[in-house]
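*Asks:* I need the structure of the sequence given here:
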Amino acid sequence: MDSKRVIGQFTSEELLAVGVLYFVIGVFGFLSNLRVLLVFVRNRVLTSPKHVLHVNMAIANMLVVAGFPISTASSFSNRWMGGYGGCQAYGVVSLLGGILAVATVTLLCVERYLVMCWSDTYQVVSTKSMWIIVGFCWFYAALWAIFPTMGWSRYTVNVTTVACSLDWHSKDFNHTSYVISLTIATGIFFSIALLSLYLTHTKPTQTTYWSENTPVKEEQVDWFSDRILLLIAGTFLVFLSLGFGPFAYFATWNVYKKNPEVSMLAETIPPIMAKMSTTLYPLAYQLGSSKFRSTFWKPGCVANSKQE
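*Replies:* Next up is the predicted model:
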């Protein structure tokens, strides 16, 4: 990495503050999404197969912040403590979680479109089928995350020395082709998600999900209405844009800028924003359902069956 391209170097105290920020966001993001996962697993929050995607979303968010312990240790030591192998593992897990989150939010938006507009088609989707679809998402995300370890781009310690990421300063073909390809692929996912939400609002619904007079058994009632789930999917897309938008801009800017001068602060913001976004997803569930909110804060993560 060419250090001359990085301006505005942090002091040791500022680097320590960055490490503490990684720690706070990591702990809160990991534990809050773990809590969401436990609530979904231990309760019939959503009827099958709707719950599968929300469970996978919580796991993806946990992966994004999973490296916070080594980031914290590195911040206190003022150097990367994980070595080469730890850097590769950190990069793979973080990128795996990020790409998995993009794919899962896209599926949530598509799922809402099918539920609201093509209910007959959606009825044939079983829980097993949904897990198979999620499995393909994991395979897709794992490929992108592993490619840098095989020579298509590479992971390296970033300028803060408390985290590892793609080598944004590299100008060789392997890196630029990887960044461009990943940006295009991610853009396609975002476009599909946006199109699904748009069509859901413009196409007449084919189902009676919206009717409040449809009789259902008490044990089949979801904690979230379909309106709320649609809002949650749209909100997740906003969170995803806020979290990974800076990464997309930073990556493409570095590729197309001939001799970029990057401040350390500018290079610190994208990973911080990506990790910070993971803390927002549990809030959407809590705002969408009072039952979920009370269960989220209840020891044991098990809802009271008599609770409204």
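*Asks:* can we go C-alpha only for contacts and neighbour counts from here?
*Replies:* Will do.
*Asks:* OK, contacts around residue 275?
*Replies:* Applying Cα atoms under 8 Å, 6 or more residues apart in numbering to residue 275 gives the contacts 25, 26, 29, 64, 65, 243.
*Asks:* for comparison, sequence B:
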Amino acid sequence: MIAVSSLLAAAVRPAAALSVLSIVGNLLVLVMAFKRSSRMKPPELLSVNLAVTDLGAAVTMYPLSVASAWSHRWLGGDAVCLYYGLAGFFFGVASIMNLTVLAIVRFVVSLNLQSPKEKISWKMVKLLCMWTWLYALVWALFPVLGWGRYGPEPFGLSCSLAWGQMKHEGFSFVISMFSFNLLMPTVIIVCCYFGIAIKLYLTYKRSMNNCNRIPNILKLHRRLFIIAVLISTGFIGCWSPYGLVSLWSVFHDSSSIPPEVSLLPCMFAKSSTVYNPMIYYFFSQSFKREVNLLPWVCLNTFSCHVSNGVTDNGIYAVSANVEPKVPARSTTLDEISDSQFLCK
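*Replies:* Model (predicted):
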């Protein structure tokens, strides 16, 4: 018990830091999205939606978790425990499904890297965002309606799905949940990004044969591909230890898992909301440039100018927008040949 108390005391500061970083980082993403809303392309709304899910989890859950860790006990009652577990499951499912939809849309966008035409409309993206929220809400309500169950975590500082109590009556829920909300999305994400990698490689080889240098549009898609893969890998990697511990508690005696062992995967899973803004900042030149131009960030002349060799108009992980070089005479985009996208 003393070891658990020491672990809880040591976890307070990291948990508080994660809460602050998650809230500030995702708010920053939303502020940048609002500032460039007039220039935003439809697929980028998916990344904004992902920031909303991360911010929602950080605001509705993390403060109570940090306060409970500080007090070394759960501060809420049964009703609050139900709310906390539902919110965690809701935002978690919304995030993984948003990443799945993002991977599919990213794959569709990459099918013709040189096309200046939009393949995804605003209406379609809004419907996809709405679908992710409705899908997550349905799954979050299942335990409330009797299929599955919410309950306190073994270490007693938060609540989630009561894995140890679903060995029999909730076993079908556990299998369905892991199949449709972890295994299937992971397979779709891996297949989509594997297809994108093949497409980028083939386009790279073709462009090198034609003009012996990498076109700007291919550089952008490669950068966006890296961002998307990092975001998906980070989320799945953060939640995998928690999923493994949860499955162990379903198939074995949950009391055999020490509280400190179940605490660390839970904290690691909650850290998934912190990484996305950092990935955007370090791998998206335009996002970094716009953040550095904020009045409270731009402290000197040098930090207000971020060089960018590639015209990176898309700050998120879905869309790339490279304007072709238009000849001096008035020419429409339809009149510009593919070679200008490949060898400019």
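*Asks:* picking up where we left off before, farthest-separated two in the contacts of residue 275 of structure 1?
*Replies:* Spanning the widest gap among the contacts of residue 275 of structure 1 are 26 and 243, at 14.1 Å by Cα to Cα.
*Asks:* Of those two, give the one with the bigger neighbour count.
*Replies:* Using other Cα atoms under 10 Å, the more surrounded residue of residue 26 of structure 1 and residue 243 is residue 26, with 27 against 23.
*Asks:* Which position in structure 2 pairs with the more buried one?
*Replies:* Residue correspondence to structure 2 (TM-score structural alignment): residue 26 of structure 1 is matched to residue 19.
*Asks:* Its match contacts residue 64, doesn't it?
*Replies:* No. Counting by Cα atoms under 8 Å, residue 19 of structure 2 sits too far from residue 64 to count as a contact (10.4 Å).
*Asks:* Structure 1: strands as residue ranges?
*Replies:* For structure 1, the strands defined by DSSP state E cover 6-7, 155-157, 164-166, 262-263.
*Asks:* Please identify the residue in structure 1 that aligns with residue 250 of structure 2.
*Replies:* Aligning on TM-score structural alignment places residue 250 of structure 2 opposite residue 255 in structure 1.
*Asks:* Excluding sequence neighbours, find me the nearest residue to that match.
*Replies:* Nearest residue to residue 255 of structure 1, sequence neighbours excluded (Cα to Cα, 6 or more residues apart in numbering): residue 176, at 5.9 Å.
*Asks:* ok, now residue 49 of structure 1?
*Replies:* In space, residue 49 of structure 1 is closest to residue 127, 4.5 Å off (Cα to Cα, 6+ apart).
*Asks:* Export the strands of structure 1 as CSV, with columns for distance to residue 80 of structure 1 and mean neighbour count.
*Replies:* Formatted as CSV, the strands of structure 1 follow (distance: least, Cα to Cα, whole Å; neighbours: other Cα atoms under 10 Å):
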stretch, distance to residue 80 of structure 1, mean neighbour count
strand 6-7, 18, 16
strand 155-157, 7, 22
strand 164-166, 9, 22
strand 262-263, 20, 16
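*Asks:* Now do the contacts for the match of residue 250 of structure 2.
*Replies:* If you count contacts by Cα under 8 Å, 6+ apart, then residue 255 of structure 1 has 171, 176, 179 around it.
*Asks:* Residue in structure 2 paired with the last one?
*Replies:* I take that to be residue 179 of structure 1. By TM-score structural alignment, residue 179 of structure 1 lines up with residue 174.
*Asks:* Quick one: neighbours of its match, just the number.
*Replies:* Around residue 174 of structure 2 there are 19 other residues, counting by other Cα under 10 Å.
*Asks:* Over to residue 251 of structure 2?
*Replies:* Residue 251 of structure 2, neighbours per other Cα under 10 Å, totals 14.
*Asks:* Could you measure from it over to residue 285 of structure 2?
*Replies:* 47 Å (Cα to Cα, to the nearest Å).
*Asks:* repeat for residue 139 of structure 2
*Replies:* The gap separating residue 139 of structure 2 from residue 285 of structure 2 is 37 Å, by Cα to Cα.
*Asks:* what about the helices in the stretch 101-250 of structure 1?
*Replies:* Applying DSSP state H, counting those that start in this stretch to the stretch 101-250 of structure 1 gives helices spanning 119-122, 127-146, 173-202, 226-256.
*Asks:* Quick one: those as JSON lines, columns for distance to residue 300 of structure 1 too.
*Replies:* Formatted as JSON lines, the helices of the stretch 101-250 of structure 1 follow (distance: least, Cα to Cα, whole Å):
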{"stretch": "helix 119-122", "distance to residue 300 of structure 1": "33"}
{"stretch": "helix 127-146", "distance to residue 300 of structure 1": "25"}
{"stretch": "helix 173-202", "distance to residue 300 of structure 1": "34"}
{"stretch": "helix 226-256", "distance to residue 300 of structure 1": "24"}
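*Asks:* Please work out which of those helices is packed deepest.
*Replies:* A comparison of the helices of the stretch 101-250 of structure 1 by mean neighbour count, using mean count of other Cα atoms under 10 Å, puts helix 226-256 on top with a mean of 18.
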